[in-house]
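*Asks:* based on what follows, work out the 3D shape:
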Amino acid sequence: MSPIQFAIIDSTLREGEQFCKANFSSDDKVEIARELDAFGVEYIEVTSPCASPQSFRDCQHLAQLGLQSKLLTHIRCHLEDAKKALDTGVNGINLFFGTSSLLREFGHGKNIDQIVAMATEVITFIHQQSPLIELRFSTEDSFRSSFSDLLRVYLAIDRLGIITRFGIADTVGVATPNQVFNLVQTLRQCTDTDIEFHGHNDTGCAIANSYAALEAGATHIDTTVLGIGERNGITPLAGLISRLYTLDPEQLARKYRLHQLLPLHQLVAARVGISIPMDHYIIGEAAFTHKAGVHTQAILNNPKTYEAIDPGDFGLKRSFLINHKLTGKHAIAHRANELGLCVDQIQLQIIAQKIKALADQQQLTLDHIDEILQSSFGDQTNQNYAQLEPLAGR
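*Replies:* All right, here's what the predicted structure looks like:
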């Protein structure tokens, strides 16, 4: 299948709440949920209603907002958790159970047979109470679990004929893209049920692993805005969007409201008290900023030469840095045109060399460059480049 045929489960209001600087108020959650909905994510996952009394009330309130995105809550595979989740009115319930030997020994203390028995009981109960609710069952710490244990659990649950989606979780971010591909592909060969991938970013592989999951047949990917979450977080929403954009930008633009990506990130960044990283995918300050002379020349001729993503599709603009020693005459000509100045190639060459020489001596700003251009080209009848002085002390 084409990797574009998938759904995003955004977990900013669940996994993102586990980010070290996150402390969302009830109003924050509503505002973020509305922005996620405006962007067009198919699912919004929220913190378990069992986490606290306010978490329960927030879950109920978010379920009543009438969003286009489906609301999911994430709970332990316990009957009491399931009962509380059903009382919130969410569209779906995401169940998980740790299957690695580490979690079985030092976490919940259950063996594989007990995991299957408990999961069967809870899944059957939820289905009896609410037959139309979406149900996901995920193995936690999937990539440090025995492959045979994973299959025993998945196949036993699959035989119930109840589950909407199976989850595979790289809980501590140790998986490689090849490992993710192989596990998802194997599970896909064993079941027709949808497959969800949840990838942590501890080793910097979350986006690559998510894409590998899609290539192997996964249907749902978990993300958060800015990639926030436990420790180093999970697959960042903008990073996944940038990866998929290069495959089919038109189809992605039909699927999501791409212009909403920046305001969504600005909102979440403000609510958790951090700045958007300057090199963040698509919406970072540096994402469409060009500096080297050869790059700017080519970009001005055809943006596709050095841009795989069109900033205009996201309501953004590219920019050119010219206040440095790597600048070139094409970038300077572009700025001169923006200032309404008429220049020729000889003039540009002289000014380019002057800017490079000045940049070797001092830090320049765009105002410095504009002043050089204005003084050089402002009076077209009186050009005197040799008299340009360094902008020392400014």
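*Asks:* only C-alpha atoms for contact and neighbour calcs from this point on.
*Replies:* Fine.
*Asks:* can you show me the helices along the stretch 51-200 of the chain?
*Replies:* 53-63, 79-86, 101-106, 112-129, 147-158, 177-190 (DSSP state H, counting those that start in this stretch).
*Asks:* now the second one against helix 112-129, angle please.
*Replies:* Going by axes from the mean of the first three to the mean of the last three CA atoms, to 10 degrees, helix 79-86 is angled at 30 degrees with respect to helix 112-129.
*Asks:* so who does the residue nearest the centre of the chain touch?
*Replies:* Centre of the chain computed as the mean C-alpha position; nearest residue by CA atoms, centre = their mean is Leu237, 1.7 Å away. Residues in contact with Leu237 (CA atoms under 8 Å, 6 or more residues apart in numbering) are 10, 223-227.
*Asks:* same thing but 7 Å
*Replies:* By CA atoms under 7 Å, 6 or more residues apart in numbering, the contact set of Leu237 is 223-227.
*Asks:* repeat for Ala218
*Replies:* Per CA under 7 Å, 6+ apart, neighbours of Ala218: 184, 194-197.
*Asks:* same list, those, but as TSV with neighbour count please.
*Replies:* Below are those laid out as TSV (neighbours: other CA atoms under 10 Å):
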residue	neighbour count
Val184	23
Asp194	18
Ile195	26
Glu196	28
Phe197	27
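*Asks:* just the ones of those in strands?
*Replies:* 194-197 (DSSP state E).
*Asks:* here's the other one to compare against:
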Amino acid sequence: MSKTITILDSTLRDGEQGEGISFTAQDKLKITRLLDEFGLHYIEGGWPGSNPKTDEYFRLVKKEKFKTAKIVAFSSTCRAGRPAKDDPNLQNLLAAGTPVVTVFGKTWDLHVKDALKISLEENLKIIDDTIRFLKNHKKEVLFDAEHFFDAYKHNPEYALSALLTAQDAGADRIVLCDTNGGTLPAEIQEIVGAARAGLKTPLGIHTHNDAETAVANSLAAVAAGATQVQGTINGYGERCGNANLCALIPSLQLKMGRQVLPPKKLAKLAALSRRIAEIANLPLHNQAAYVGHSAFAHKAGVHVSAIQKNSATYEHVNPELVGNKQRVLISELSGASNLLYKAKTMRIALQKDDSQTKRLVQKIKALESAGYHFEEGEASLELLLQRMLGRCRPLFELISFHVTNEKFDEKELIVEATVKIKVKGREIHTVADGNGPVSALGRALRKALTADYPQVRNIALSDYKVRVLDGRSGTEAKVRVIIESRDSRKTWGTVGVSTDIIEASWHALVDSIEYGLLK
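*Replies:* Take a look at the predicted model:
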């Protein structure tokens, strides 16, 4: 059994079929470069002739040179009643100019009879004619056996005859597809084993995630003899998505001992996942295996105490192997171990049994109980520790602030903020407008601080989130505001809580600016 597994990435074809995803040709080119730099073996670019954007991509990608990846064009077998040499889809496939082509064909007798409405024998001739035509044009041909697992369960003899036809026609690899995504791992392993026993051609696996088993199914297929895995970055794809390569690749390499990528490449996985999520303009799921922000995050005090002694106690792999990092969260579930760990990363020395440490833990738990959430507001946590330990003083003192909103008829809303603060013993009074109350407050505060702290010009708000903490209280509910800020070097998060959204925003805003200036 081969220890080497090749990967075919279908983010640009299957992945783009996911709801809410639309790549430009330039986006696709950018992703192709990222995937090649990461070290993937095959990149499926799309279906030539299906739309102008995909055709533009294939024109552009011809001019590129890649280190590891082969570009793949995708299409169907020729249509019934028309020889392969005259089929427009196959002509478009050749025109794409890729070294590798994928064609999918029917293996389920139900589809042959009800969808194509042709005889079972005619379908086999279509598969044979298509593959021979493409091989005559010197292409590496991957045959996607569409709906193969459903086909095998309904008519194993015919399903296998379709694979044998593809093999005899010269297919370089036969890819077994769980197109409906409803097969379970035990079935996958059994059926792949049966296909492998009757074939000499290498097998691949292509799974969908409709039963939340796409990754497990792909691993089961490899255990049964498949030597190529197909999927998408972050599991993007139609309906419930495709097999997630960000979970599959490390599981294959770190768990199953298969050779997929050099270790230095694997260590770039988390960064790749985030980068492609940004291009897709989709949030990255925090709990995503291996690459998620929370994948190696620890909250319970018992867990943190254990990982400080040996990280293997609560981490299934070293997070650095996939480019992620260990994180310790501070919350009402935290004990002294969490605080000591976090303080150490902030270069604050605390002792476990010290009364000061116990006082800090109690304060943090009280704030979390009141609605504060330091997991996304770590800058506020650091300021809290520094203040309670007497290591920093507020850079200014609030005297008052005032925000007004005015709207006349259908004209644009006018928002104005007035801020009165004391800085180094002087009272400063400023006014600024903005496109909302937080924007106006931020501008007024920066205006007041600029003379004494010119660095404040470099601090910008990059994200703003509001969470209602008790929906049952209606408009009297507490809200939690998270502000993400940045300068030229780093990004940080701060938190504020109040029954008034403006006051909560003010607390988070003040922490944001003080943290940025202190750093």
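*Asks:* what would you report as the TM-score here?
*Replies:* The TM-score (TM-score structural alignment, normalised by the length of the first structure) is 0.88; 378 aligned residues with a CA RMSD of 2.4 Å.
*Asks:* returning to what we had before: using a markdown table, lay out the contacts of Leu237 of the first structure together with neighbour count, secondary structure and distance to Lys29 of the first structure.
*Replies:* Shown next, in a markdown table, are the contacts of Leu237 of the first structure (neighbours: other CA atoms under 10 Å; DSSP: H, G, I helix; E, B strand; the rest coil; distance: CA to CA, whole Å):
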| residue | neighbour count | secondary structure | distance to Lys29 of the first structure |
| --- | --- | --- | --- |
| Thr223 | 34 | strand | 16 |
| Thr224 | 27 | strand | 13 |
| Val225 | 27 | helix | 13 |
| Leu226 | 26 | helix | 16 |
| Gly227 | 25 | helix | 17 |
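*Asks:* hang on, the earlier thing: and which of the ones in strands among the contacts of Ala218 of the first structure is nearest to Asp37 of the first structure?
*Replies:* Glu196 (19.7 Å; CA to CA).
*Asks:* tell me the residue in the second structure aligned with the closest one.
*Replies:* Taking TM-score structural alignment for the superposition, Glu196 of the first structure sits opposite Gly204 in the second structure.
*Asks:* which ones are touching Asp170 of the first structure?
*Replies:* Asp170 of the first structure touches 141-143, 198-200, counting by CA under 7 Å, 6+ apart.
*Asks:* among those, who's most crowded?
*Replies:* Among the contacts of Asp170 of the first structure, His200 has the most neighbours (other CA atoms under 10 Å), with 31 neighbours.
*Asks:* quick one: it and Gly233 touch, right?
*Replies:* Yes: here His200 of the first structure reaches Gly233: they are 5.7 Å apart, a contact under CA atoms under 7 Å.
*Asks:* if we can go back for a sec, between the helices of the stretch 51-200 of the first structure, which one is closest to Ser275 of the first structure.
*Replies:* helix 53-63 (26.2 Å).
*Asks:* circling back: just put the contacts of Asp170 of the first structure in JSON lines and tack on distance to Ile282 of the first structure.
*Replies:* What follows is these, written out as JSON lines (distance: CA to CA, whole Å):
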{"residue": "Asp141", "distance to Ile282 of the first structure": "30"}
{"residue": "Ser142", "distance to Ile282 of the first structure": "31"}
{"residue": "Phe143", "distance to Ile282 of the first structure": "30"}
{"residue": "His198", "distance to Ile282 of the first structure": "22"}
{"residue": "Gly199", "distance to Ile282 of the first structure": "20"}
{"residue": "His200", "distance to Ile282 of the first structure": "20"}
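*Asks:* so of these, which ones are in strands?
*Replies:* Using DSSP E, those in strands are 198-199.
*Asks:* follow-up on the earlier one: among the ones in strands among the contacts of Ala218 of the first structure, which one sits closest to Thr73 of the first structure?
*Replies:* Glu196 (14.7 Å).
*Asks:* how far away is the closest one from Pro177 of the first structure?
*Replies:* Going from Glu196 of the first structure to Pro177 of the first structure by CA to CA, to the nearest Å gives 15 Å.
*Asks:* if we can go back for a sec, ok, of the contacts of Ala218 of the first structure, which one's closest to Leu72 of the first structure?
*Replies:* When these are ranked by distance to Leu72 of the first structure (CA to CA), Glu196 comes first, at 13.3 Å.
*Asks:* and for Leu509 of the second structure, the neighbour number?
*Replies:* Count around Leu509 of the second structure with other CA under 10 Å applied: 27.
*Asks:* could you do the one 5 residues further on as well?
*Replies:* Number of residues near Glu514 of the second structure (other CA under 10 Å) recorded here: 18.
*Asks:* buried set for the one helix or strand it maps to?
*Replies:* Element membership of Glu514 of the second structure, judged by DSSP states H and E, is helix 501-518. Residues of helix 501-518 of the second structure classed as buried: 501-516 (neighbour count, 16 or more other CA atoms under 10 Å).
*Asks:* one more: stretch 270-278 of the second structure?
*Replies:* 270, 272-274, 276-277.
*Asks:* Ala432 of the second structure should be in a strand, yeah?
*Replies:* Yes: under DSSP: H, G, I helix; E, B strand; the rest coil, Ala432 of the second structure falls within a strand.
*Asks:* how near is the closest residue in space to it that isn't next to it in sequence to Asn338 of the second structure?
*Replies:* Distances taken as CA to CA, 6 or more residues apart in numbering put Ala444 closest to Ala432 of the second structure, at 4.8 Å, once the chain neighbours are dropped. Ala444 of the second structure sits 37 Å away from Asn338 of the second structure, going by CA to CA.
*Asks:* and the contacts of Leu237 of the first structure, which is closest to Thr289 of the first structure?
*Replies:* Checking the contacts of Leu237 of the first structure one by one against Thr289 of the first structure (CA to CA), the nearest turns out to be Leu226, at 19.7 Å.
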